[in-house]
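A.B. asks: Here you go, sequence then predicted model.
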Amino acid sequence: MEQKNWSRVRELVGYQRYDSPEEFKLLNQIWELDRIFTNYLLPQHKLVSKTRHGAKVTQVHDRPTTPHQRAVAHPAVRKIPVIRLNVEFKKIRMMALSQQILELTGGLEKLSVAKSRAIDPAGEEGSAMNQLLRGDFHLRQRIKVPGGIDMTQQVDTPLAYLFVTG
């Protein structure tokens, strides 16, 4: 599947190769849970207009709303689908959903690492999401040093800490 770097797919499952039936089964479970998460709980900006004045491009976005909210508010959607969407939305337990996704991605990572260790004894680091949860990612910030030199410096705060507290 082609996508932007670090979009939902790679964010959830990392960059490993998944080709066994067990991995395929876990991936399908992850995609179903992520569909619920993305469509009901993840607000998104939609581009309303784009204007160009010479080299400058100005983009105007609407306020962030979830695809569920957009569908319910759309005048062409009939009442029965809206009722079904709202019933499904009321059944969602956000923390349980995210915990299920984390458990499945952890299981997927274990399968992939076990498979890769059988091929390559060095193993792999694991998916980006699991590295994030372990606190293995650190921010890198650009700083300007007197004299106009840009430098990159590692910040010791784990990125997961910033998501929780920031």
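C.D. replies: Nice, thanks for sending it over. Residues are numbered from 1 along each chain as shown.
A.B. asks: For the rest of this, base every contact and every neighbour count on C-alpha atoms.
C.D. replies: Fine.
A.B. asks: tell me how far the lengthiest strand in the chain is from the chain's mean position?
C.D. replies: Longest strand of the chain, by residue count under DSSP state E: strand 149-158. For strand 149-158, the separation from the chain centroid amounts to 24 Å (computed by C-alpha atoms, centre = their mean, to the nearest Å).
A.B. asks: Report the separation between Glu23 and Val13.
C.D. replies: For Glu23, the distance to Val13 equals 11 Å [C-alpha to C-alpha, to the nearest Å].
A.B. asks: Identify the contacts common to these two.
C.D. replies: Common contact partners of Glu23 and Val13 (C-alpha atoms under 8 Å, 6 or more residues apart in numbering): Leu108.
A.B. asks: the more surrounded of those two?
C.D. replies: Val13 (23 against 20; other C-alpha atoms under 10 Å).
A.B. asks: Provide a list of residues in contact with Gln29.
C.D. replies: Going by C-alpha under 8 Å, 6+ apart, the list of residues near Gln29 reads Leu104.
A.B. asks: Please disregard the earlier target; I meant Arg63.
C.D. replies: 45-46.
A.B. asks: Which secondary structure state is assigned to it?
C.D. replies: At Arg63 the chain is in coil, as set by DSSP: H, G, I helix; E, B strand; the rest coil.
A.B. asks: Please tell me how far it sits from Arg8.
C.D. replies: Distance, Arg63 to Arg8, by C-alpha to C-alpha: 21 Å.
A.B. asks: separation between Ala73 and Lys79?
C.D. replies: Separation of Ala73 from Lys79 (C-alpha to C-alpha): 11 Å.
A.B. asks: Also Leu104?
C.D. replies: Distance of Leu104 to Lys79, given as C-alpha to C-alpha: 35 Å.
A.B. asks: Second structure follows, compare the two:
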Amino acid sequence: MEQKNGDVVRRHAFHYRYDTPTELRLLNELYALVRIRLNLFTATVKAVGWRSNRNGKNVHVYDRPATPYQRVLASGVLDAANTDQLAALFRATNLADLTRQITAIQTQLIHLAAAKTDALTAGVTRAKPREARTHLSRAS
């Protein structure tokens, strides 16, 4: 489970280091929006069993794709109040607006990370084009 959560975090928040209160606030906002998109609009498949293919190898059998929202409704474990609350959230959520909000937060996070990187590398100079190309003999 941790591997899948890490994939979700890295896919949406990238591999930058975030260590300021502003970045924490943006990450919290981002995760709240990503959670809604993943649970209401992203279909997944679940392995439900095994079968043998024509070569005798066991392979997984998957159910039909469904969102976590659809799966929890189909399970019947929610009471009427929670079902109505989730249905209201689903009806009120515009996927295009949600994606635009996620993209805007990601852009802000990228700019903050770039600013920190630029500040760290401000005094660093690069090698000149032919500076590191000295020929050494095998004996050296």
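C.D. replies: Looks like it arrived, so ask away. Quantities reported herein were computed from a predicted structural model and do not represent experimental measurements.
A.B. asks: Need the TM-score between these chains.
C.D. replies: With the length set by TM-score structural alignment, normalised by the length of structure 2, the two chains reach a TM-score of 0.77; 122 aligned residues with a C-alpha RMSD of 2.5 Å.
A.B. asks: quick one on the thing from earlier: which secondary structure elements does the longest strand of structure 1 sit against?
C.D. replies: Packing contacts for strand 149-158 of structure 1, counted by 3 or more C-alpha pairs under 8 Å, 6 or more residues apart in numbering; DSSP states H and E, involve strand 138-145.
A.B. asks: Spell out, range by range, the strands that occur in structure 2.
C.D. replies: Using DSSP E, the strands found in structure 2 span residues 47-52, 58-62.
A.B. asks: ok, residues contacting the first one?
C.D. replies: Going back to what we said before, that points to strand 47-52 of structure 2. The contact list for strand 47-52 of structure 2 (C-alpha under 8 Å, 6+ apart) reads 58-63.
A.B. asks: let's see it at 10 Å
C.D. replies: Strand 47-52 of structure 2 has contacts (C-alpha atoms under 10 Å, 6 or more residues apart in numbering) with 57-64.
A.B. asks: picking up where we left off before, comparing Leu104 and Lys79 of structure 1, which residue is more hemmed in?
C.D. replies: Ranked by neighbour count (other C-alpha under 10 Å), Leu104 of structure 1 and Lys79 place Leu104 first, with 20 against 11.
A.B. asks: count of residues packed around Arg37 of structure 2?
C.D. replies: As a burial measure, Arg37 of structure 2 scores 19 neighbours (other C-alpha under 10 Å).
A.B. asks: swap that for Tyr31 of structure 2, please
C.D. replies: For Tyr31 of structure 2, the neighbour count with other C-alpha under 10 Å is 16.
A.B. asks: isn't it right up against Arg11?
C.D. replies: No - between Tyr31 of structure 2 and Arg11 there is no contact under C-alpha atoms under 10 Å: 11.4 Å.
A.B. asks: compared with structure 1, how much does the longest helix belonging to structure 2 deviate?
C.D. replies: Longest helix of structure 2, by residue count under DSSP state H: helix 95-120. Once fitted to structure 1, helix 95-120 of structure 2 is off its aligned match by 0.5 Å on average (mean C-alpha distance after the TM-score superposition for structure 1).
A.B. asks: just how off-centre is that helix within its chain?
C.D. replies: For helix 95-120 of structure 2 - counting by C-alpha atoms, centre = their mean - the centre lies 13 Å from the chain centre.
A.B. asks: how about that helix: buried residues?
C.D. replies: Residues of helix 95-120 of structure 2 classed as buried: 101-102, 105-106, 109, 112-113 (neighbour count, 16 or more other C-alpha atoms under 10 Å).
A.B. asks: Tell me which other helices or strands it touches.
C.D. replies: Secondary-structure packing of helix 95-120 of structure 2 (3 or more C-alpha pairs under 10 Å, 6 or more residues apart in numbering; DSSP states H and E): helix 2-13, helix 21-41.
A.B. asks: would you list the ones you listed in CSV and tack on distance to Thr121 of structure 2?
C.D. replies: As requested, those are exported to CSV (distance: least, C-alpha to C-alpha, whole Å):
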stretch, distance to Thr121 of structure 2
helix 2-13, 22
helix 21-41, 20
